[in-house]
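> how would this look folded up:
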Amino acid sequence: MTRLDPDLYVEHIRNESARFREVLAECDPAARVPSCPDWSAADLLWHLTTVQWFWTTVVVDRPSEVDLAGEPSRPGTHDEALKMYEHWSHALTAALDGVPPDDEAWTWSSDPDDHTVGFIMRRQAHEALIHRIDAELAAGTESELDANLAADGVEEVLGVMYGACPRGARGSPFPMSCASTAPTRATRSGCSSDSSAGPTRRAARSTSTTRTATSSTRPPALTSNLMW
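Next up is the predicted model:
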């Protein structure tokens, strides 16, 4: 399939990130995240905050190598954490707005053609989408998934997560495990992730269910969710 328009990826980042915040603002910070069993809602909020901080700095500063030295400190209260998340979420979309997608930028992909701002746009749209789903699972609510974005997510999992994991990535059987050798930010059961790599998903998704999803005629939104 044809990838989505770059501006549409940025719009999805904006919309999915806003929904993520909306859900977690009303969710008990101590609520468990079923899809990442060792994470609380507060952990999930902090994770996406650091992810969006990281990729903002990559887009703005264009480093040749990643540097985590400037990572912000985790706030002490849920309200402060929401404010920091909102800051970095807005900063990410502002940094991406209007930038040519073929501009060179550091990414964790082993494919040199993926070292672009366009790769970041696409990856962060799916990052925001899947964590919005995590937030809704924690809060016991749900909302619609965009079918085109979900279908693109299936293609990204197959083409990028399986096809372009970084050299030295640690692997496991289905579901995929793809974490780069860059410094790890947080490790949770079923969700080992760092800001530079795609999150390792997901203890709550069974091997048999994922394989069934990829070989069936399930809707793309469901297939994308299961594959993660």
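> contacts, neighbours, all on C-alpha from now
Fine.
> so how far is whichever helix in the chain runs longest off the chain centroid?
When the chain is parsed with DSSP state H, its longest helix is helix 117-139. Chain-centre distance of helix 117-139: 4 Å, with C-alpha atoms, centre = their mean, to the nearest Å.
> what helices or strands is it leaning on?
Counting contacts by 3 or more C-alpha pairs under 8 Å, 6 or more residues apart in numbering; DSSP states H and E, helix 117-139 packs against helix 6-25, strand 32-33, helix 41-61.
> next structured bit after that helix?
Counting by DSSP states H and E, the element after helix 117-139 in chain order, helix or strand, is helix 147-156.
> ok, residues contacting that next one?
Residues outside helix 147-156 that contact it (C-alpha atoms under 8 Å, 6 or more residues apart in numbering): M1, R3, L4, H126, P219, P220, A221, L222, T223, S224, N225, M227.
> tell me which residues in it are buried?
Across helix 147-156, burial judged by 16 or more other C-alpha atoms under 10 Å covers L149, A150, A151, D152, G153, V154, E155, E156.
> next, the structure of the following sequence, for comparison with the previous one:
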Amino acid sequence: MDHGEYCKALFREIDRLAALLPDTDLTTPVPSCPAWDLGKLGGHVGATERWVTAMITSGSTEKLPFAEFEENIPTEATALSDWVAAGVDGLISALVAAPAHQQVWTLGGTTRPTAFWARRMLHEAAVHRTDAALALNVPASVDPVVARDGIEEILTILPYAPRLAGFGAVRGDGQSIELVATDVDARWRIDIGAASFAWRPTAAGQEPVEATVTATATVSNLYLFLWGRPAVPQIAGDSSLLARWSATTAF
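Prediction:
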């Protein structure tokens, strides 16, 4: 996916999320985010839209305080839906207008081109739109193109996630996880070392090396599984390794 495709897909995901919120009870629990109800989920997404927009438009290379963007969040369902939908307009305008070379703060305190946020916000929106759908008991899946990209995005950003200070729980010596998609020609290998992990896509037609554990599912379910959402793949091999990975890395 290129920058324009990320922006278009981001708009679609926010539009789908916003469409779930009107005429709902915002106190409905979100099982995949146990501390949240639908009101908190919508508020988080809308605040994050505005936080990232401010980061981009200001060209900030320092992390802006998030709390100020959580003020004055609408508490009525239709108003919250409209607020979330309006936030993506400013965000995409900022992403499109920003110079390609502009560097801003990103995860881990690293400065990167603003295009980083188009991809990151797409997957933020896709996962939380799925959370809202699960809370409302409506079908929840992710477009295969988005899911395929998202698997690689989460594997890329995991080392920068502040909550992973305990990543030692899945450190090992030569252990490996293979992710196999059933509906697209794609698979990924995660090799776990003593101090870190490395991942790579397995090329089409390449003979795979036997992994410690293999997880097989649709690409959408693999994506949701990596995000700690209820999508259980078919597992072959050492399931305890996959359980430790999930327990340590799920957001």
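> could you get me the TM-score between them?
Laid over one another, the chains give 0.71 as their TM-score (TM-score structural alignment, normalised by the length of structure 1), with 184 aligned residues with a C-alpha RMSD of 2.6 Å.
> the longest helix of structure 1 corresponds to what range in structure 2?
Using TM-score structural alignment, helix 117-139 of structure 1 corresponds to residues 114-136 of structure 2.
> run a quick neighbour tally on A165 of structure 2.
By the criterion of other C-alpha atoms under 10 Å, A165 of structure 2 has 11 neighbours.
> quick one: map it onto structure 1.
Aligned against structure 1 by TM-score structural alignment, A165 of structure 2 finds its counterpart in G171.
> and what of Y6 of structure 2?
Y6 of structure 2 maps onto Y9 in structure 1, with residues paired by TM-score structural alignment.
> same question for T156 of structure 2.
The alignment partner of T156 of structure 2 in structure 1, by TM-score structural alignment, is G159.
> hang on, its match is in a helix, isn't it?
Yes. Applying DSSP: H, G, I helix; E, B strand; the rest coil, one finds G159 of structure 1 inside a helix.
> for it, which residues are in contact?
By C-alpha under 8 Å, 6+ apart, G159 of structure 1 has no neighbours at all.
> and if we set it to 10 Å?
Neighbouring residues of G159 of structure 1 by C-alpha atoms under 10 Å, 6 or more residues apart in numbering: G153, C165.
> what do you get for E80 of structure 1?
By C-alpha under 10 Å, 6+ apart, the contact set of E80 of structure 1 is R74, E86.
> and A30 of structure 1, by the same measure?
Applying C-alpha under 10 Å, 6+ apart to A30 of structure 1 gives the contacts W39, S40, A41, A42, D43, A138.
> and it, what pairs with it in structure 2?
A30 of structure 1 maps onto T27 in structure 2, by TM-score structural alignment.
> how near is that match to L20 of structure 2?
Separation of T27 of structure 2 from L20 of structure 2 (C-alpha to C-alpha, to the nearest Å): 14 Å.
> what do these two both touch?
In contact with both T27 of structure 2 and L20: L38, using C-alpha under 10 Å, 6+ apart.
> in this structure S17 of structure 1 contacts A91, no?
No. Applying C-alpha atoms under 10 Å as the test, S17 of structure 1 and A91 come out as separate, 11.7 Å apart.
> which residues do the two both contact?
In contact with both S17 of structure 1 and A91: Q52, Y85, using C-alpha under 10 Å, 6+ apart.
> the longest helix of structure 1 vs structure 2 - mean distance after superposition?
Here helix 117-139 of structure 1, set against structure 2 after superposition, deviates by a mean of 0.7 Å using mean C-alpha distance after the TM-score superposition for structure 1.
> any buried residues in that helix, and which?
Going by 16+ other C-alpha under 10 Å, helix 117-139 of structure 1 has these buried residues: 117-139.
> equivalent analysis for stretch 151-170 of structure 2, please.
Going by neighbour count (16+ other C-alpha under 10 Å), the buried part of stretch 151-170 of structure 2 is I151, I154, L155, L158, P159, F167, V170.
> would you map the strands across the stretch 151-251 of structure 2?
Along the stretch 151-251 of structure 2, the stretches classed as strands by DSSP state E, counting those that start in this stretch are 175-181, 187-192, 197-201, 213-217, 234-237.
> how distant is the shortest one from the center of its chain?
Taking C-alpha atoms, centre = their mean, one finds the center of strand 234-237 of structure 2 at 24 Å from the center of the full chain.
> and for the third one?
A distance of 18 Å separates the C-alpha centroid of strand 197-201 of structure 2 from that of its chain, computed with C-alpha atoms, centre = their mean.
> that one corresponds to what range in structure 1?
Using TM-score structural alignment, strand 197-201 of structure 2 finds no match anywhere in structure 1.
> could you list the buried residues of that strand?
For strand 197-201 of structure 2, a neighbour-count test (16+ other C-alpha under 10 Å) marks F197, W199 as buried.
> that strand packs against which elements?
Where contact means 3 or more C-alpha pairs under 10 Å, 6 or more residues apart in numbering; DSSP states H and E, strand 197-201 of structure 2 is packed against helix 144-157, strand 175-181, strand 187-192.
> got the angle between it and strand 175-181?
If you take axes from the mean of the first three to the mean of the last three C-alpha atoms, to 10 degrees, strand 197-201 of structure 2 sits at 30 degrees to strand 175-181.
> again with the fourth one
Relative orientation of strand 213-217 of structure 2 and strand 175-181, computed by the same axes, to 10 degrees: 10 degrees.
> between strand 213-217 of structure 2 and strand 187-192, how big is the angle?
Strand 213-217 of structure 2 and strand 187-192 are oriented at 150 degrees to each other (the same axes, to 10 degrees).
> who does strand 213-217 of structure 2 touch, helix- and strand-wise?
Packing contacts for strand 213-217 of structure 2, counted by 3+ C-alpha pairs under 10 Å, 6+ apart, involve strand 175-181, strand 187-192, helix 219-226, strand 234-237, helix 239-249.
> repeat that with 6 Å
strand 175-181, strand 234-237 (3 or more C-alpha pairs under 6 Å, 6 or more residues apart in numbering; DSSP states H and E).
> quick one: which of the ones you listed is nearest A98 of structure 2?
strand 175-181 (35.1 Å; C-alpha to C-alpha).
> do you know how far the match of A165 of structure 2 is from M161 of structure 1?
With C-alpha to C-alpha as the criterion, G171 of structure 1 and M161 of structure 1 are 11 Å apart.
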